[in-house]
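J.: sequence? don't have it. structure:
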């Protein structure tokens, strides 16, 4: 009997422990907040304009209203619930630009002042030298540099086009001479064509430049041969 009572007591104890574990699990699963897969993203509604912003961006200036909003001090900043801020939604985009890069570009001077008001409201210390109007002297310099780069790129492409065209012209003339079984041909070249580019383009036409020269008039010339007969042409040229 004693053994039987002992087994029953052990069984009851196991049931009680199992029930406790089940109750604890159920309690923890209902009281713990839901884990959000995008915990670093904060959903904001600023004056009707919705933003998704990383927490690190909003925390960039410690002590600011935005940093406090998601630091747990305010209930609205908990979880993935959208947070409403009653401010100008368009200007808030500039606020985010300043938070992300410590710089902001606005259309005009009135917007520059408006952005300062927004940054002051959110408690963000602003260096106004880093808030620029887009169409100012800085913009002139930036655009001028871009134009220089584009001009240089265009000029390079124009030189390449000229070299390709000249290589086709020379290949046509070479074909006329090669009918007479000439291994090498001396041809006049357009002086405005880039020589290095022309050499590469002629190789694409199957022609090799043996050497360059000029006529008595000063017009540049090239000695050409078929690329596959280079060794024969070089031998004859040196004799």
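T.: Ah, there it is. As the structure is a computational prediction, the values presented were derived from the model and not from experiment.
J.: CA atoms for contacts and neighbours, from now on please.
T.: OK.
J.: where exactly do the strands run in this protein?
T.: Applying DSSP state E to the chain gives strands spanning 41-46, 49-54, 83-85, 104-106, 131-133, 184-188, 207-214, 220-226.
J.: Packing partners of the first one?
T.: When contacts are defined as 3 or more C-alpha pairs under 8 Å, 6 or more residues apart in numbering; DSSP states H and E, strand 41-46 sits against strand 49-54, strand 83-85, helix 89-101.
J.: give me that answer again for 10 Å
T.: strand 49-54, helix 55-58, strand 83-85, helix 89-101 (3 or more C-alpha pairs under 10 Å, 6 or more residues apart in numbering; DSSP states H and E).
J.: Could you do the last one as well?
T.: Strand 220-226 sits against helix 137-178, strand 184-188, helix 195-204, strand 207-214, helix 230-238, with contacts defined as 3+ C-alpha pairs under 10 Å, 6+ apart.
J.: want to try CSV for these, with distance to residue 93 and mean neighbour count as columns?
T.: Output for the helices and strands packed on strand 220-226, formatted as CSV (distance: least, C-alpha to C-alpha, whole Å; neighbours: other C-alpha atoms under 10 Å):
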stretch, distance to residue 93, mean neighbour count
helix 137-178, 20, 14
strand 184-188, 62, 19
helix 195-204, 48, 17
strand 207-214, 59, 18
helix 230-238, 65, 13
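J.: Could I get these in a markdown table, plus columns for distance to residue 43?
T.: Converted to a markdown table, the helices and strands packed on strand 220-226 look like this (distance: least, C-alpha to C-alpha, whole Å):
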| stretch | distance to residue 43 |
| --- | --- |
| helix 137-178 | 33 |
| strand 184-188 | 71 |
| helix 195-204 | 56 |
| strand 207-214 | 65 |
| helix 230-238 | 70 |
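J.: of all the ones you listed, which lies closest to residue 115?
T.: Closest of the helices and strands packed on strand 220-226 to residue 115 is helix 137-178, at 18.9 Å (criterion: C-alpha to C-alpha).
J.: ok, second structure coming up, stack it against the first:
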């Protein structure tokens, strides 16, 4: 088969007794997928009497997967999403699997869930799910009772979950457009910061977002301008690749792009808790959080290895760096300047396969503060727990600033 490995080859498949024909290029544009391995000879093939490659799977579920490989679009309205997601995982079609995943997050007594292919779901306590179709969702963030959605047409939508807004005409979830990017680039990352003024004099909301073109913008919603929408505050054109992560905190603005996790940071000037133009946000530093992917990885292997930033918005935040996949080391770095806080090494020498940071509330004792812990998952199934609060206190004494 490898002797005829040309992108224009026509490949005939027999999936569960149904014939499909497509090009080699269509089947193999997702790296390290089932089809890439199959057509490269890494997986043995079984052929039927006509010479078509036989795959013993459900043909009705394979049809939308093949359509996605052809068009890079998803139209799952009449398909069981859970079953389709299971098939996408089997075939290792990571982009499709990611598109089908529900992103779930709790806001008060509401459970919100979003899917990139235009779906939002909301469930209040003892209430049925409410659904709403919108423009394809490319990013989201939550703050207080607000769910903010970034879409691929450059629009930013919001839902005030505390009010649980429903449209009168059809009892559907009400989603309101908050802002539209001037260049209408896809909103690929969002970060919402609620200032102390929010609870006193209406909603004073600050939103930082990144786009598919690498632009970083900050918009501000003042209580007195609620009717006219947020105002563009600052624009930074510093990335050449799509922005994948962004964080607006009390003291810093941090953005990460797809170019090897290239990080740019700015200091944020505030007056009485609100972002200020005098002297305004100033560039702080530029660095990369290099993290190499596993060559033989499959769909879903990136779960549990998010670099961050982790931490509360009014505290020092950190990145977690795993340089290579098969390693027993993690590096904890300040998100503001990239300086290393500490090195974490597995106590038993086993490779680290996943990690996350969790903030634990302090006890009721006077003077007790929240503590920050790093959890690492390992190739032997064990979980190790690390005290990041102590590590940062020790590092602070030797002046990591």
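T.: Yep, that arrived. Model, not experiment: these values are computed from the prediction.
J.: Got a TM-score for the pair?
T.: The TM-score (TM-score structural alignment, normalised by the length of structure 1) is 0.36; 104 aligned residues with a C-alpha RMSD of 3.7 Å.
J.: Just send the helices and strands packed on strand 41-46 of structure 1 back as TSV, with mean neighbour count and distance to residue 214 of structure 1 too.
T.: What follows is these, written out as TSV (neighbours: other C-alpha atoms under 10 Å; distance: least, C-alpha to C-alpha, whole Å):
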stretch	mean neighbour count	distance to residue 214 of structure 1
strand 49-54	14	67
helix 55-58	18	66
strand 83-85	16	77
helix 89-101	17	58
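J.: closest one to residue 142 of structure 1 among these?
T.: Closest among those, using C-alpha to C-alpha: helix 89-101, at 18.1 Å.
J.: picking that back up, need the strands of structure 1 in TSV with distance to residue 113 of structure 1, can you?
T.: Formatted as TSV, these follow (distance: least, C-alpha to C-alpha, whole Å):
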stretch	distance to residue 113 of structure 1
strand 41-46	19
strand 49-54	21
strand 83-85	20
strand 104-106	10
strand 131-133	10
strand 184-188	66
strand 207-214	65
strand 220-226	64
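J.: Nearest to residue 2 of structure 1, out of the ones you listed?
T.: strand 41-46 (63.1 Å).
J.: That closest one to strand 49-54, inter-axis angle?
T.: Inter-element angle recorded for strand 41-46 of structure 1 and strand 49-54: 150 degrees (by axes from the mean of the first three to the mean of the last three C-alpha atoms, to 10 degrees).
J.: Strand 41-46 of structure 1 versus helix 89-101: what angle between them?
T.: 150 degrees.
J.: Pretty sure residue 130 of structure 2 sits against residue 114.
T.: No - using C-alpha atoms under 10 Å as the test, residue 130 of structure 2 is too far from residue 114 to be in contact (11.7 Å).
J.: Can you check which residues contact both of those two?
T.: Taking C-alpha atoms under 10 Å, 6 or more residues apart in numbering as the contact criterion, the common neighbours of residue 130 of structure 2 and residue 114 are 120, 121, 122.
J.: tell me which of these is nearest to residue 237 of structure 2?
T.: Looking across those and measuring by C-alpha to C-alpha, the closest to residue 237 of structure 2 is residue 120, at 30.8 Å.
J.: ok, that closest one to residue 388 of structure 2 distance?
T.: 35 Å (C-alpha to C-alpha, to the nearest Å).
J.: Residue 257 of structure 2 too?
T.: The value you get for residue 257 of structure 2 to residue 388 of structure 2, if C-alpha to C-alpha is used, is 26 Å.
J.: now the helices and strands packed on strand 41-46 of structure 1 in TSV, with distance to residue 42 of structure 1?
T.: Output for these, formatted as TSV (distance: least, C-alpha to C-alpha, whole Å):
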stretch	distance to residue 42 of structure 1
strand 49-54	5
helix 55-58	6
strand 83-85	8
helix 89-101	13
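J.: And the ones you listed: which comes nearest residue 165 of structure 1?
T.: With C-alpha to C-alpha, the closest approach to residue 165 of structure 1 among those belongs to helix 89-101: 47.8 Å.
J.: Output the contacting helices and strands for that closest one.
T.: Counting by 3+ C-alpha pairs under 10 Å, 6+ apart, helix 89-101 of structure 1 packs on strand 41-46, strand 49-54, helix 55-58, strand 104-106, helix 109-121.
J.: Can you redo these as JSON lines, where the extra columns are distance to residue 7 of structure 1?
T.: What follows is those, written out as JSON lines (distance: least, C-alpha to C-alpha, whole Å):
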{"stretch": "strand 41-46", "distance to residue 7 of structure 1": "55"}
{"stretch": "strand 49-54", "distance to residue 7 of structure 1": "59"}
{"stretch": "helix 55-58", "distance to residue 7 of structure 1": "57"}
{"stretch": "strand 104-106", "distance to residue 7 of structure 1": "76"}
{"stretch": "helix 109-121", "distance to residue 7 of structure 1": "72"}
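J.: and of those, who's closest to residue 3 of structure 1?
T.: Of all these, strand 41-46 comes closest under C-alpha to C-alpha, at 61.2 Å.
J.: so can I have TSV of the shared contacts of residue 130 and residue 114 of structure 2 showing secondary structure, distance to residue 178 of structure 2 and neighbour count?
T.: Conversion of these to TSV gives the following (DSSP: H, G, I helix; E, B strand; the rest coil; distance: C-alpha to C-alpha, whole Å; neighbours: other C-alpha atoms under 10 Å):
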residue	secondary structure	distance to residue 178 of structure 2	neighbour count
120	strand	16	23
121	strand	19	19
122	strand	19	21
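J.: Between the residues you listed, which sits nearest residue 265 of structure 2?
T.: residue 120 (31.7 Å).
J.: ok, the closest residue to residue 163 of structure 1 other than its chain neighbours - contacts?
T.: Leaving out its chain neighbours, the residue that sits closest to residue 163 of structure 1 by C-alpha to C-alpha, 6 or more residues apart in numbering is residue 198, at 4.8 Å. By C-alpha under 10 Å, 6+ apart, the contact list for residue 198 of structure 1 reads 159, 160, 161, 162, 163, 164, 165, 166, 167, 189, 204, 209.
J.: TSV for the residues you listed, including distance to residue 7 of structure 1?
T.: Listed next are the contacts of residue 198 of structure 1 as TSV, based on distance: C-alpha to C-alpha, whole Å:
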residue	distance to residue 7 of structure 1
159	98
160	96
161	97
162	101
163	100
164	99
165	102
166	104
167	102
189	110
204	95
209	104
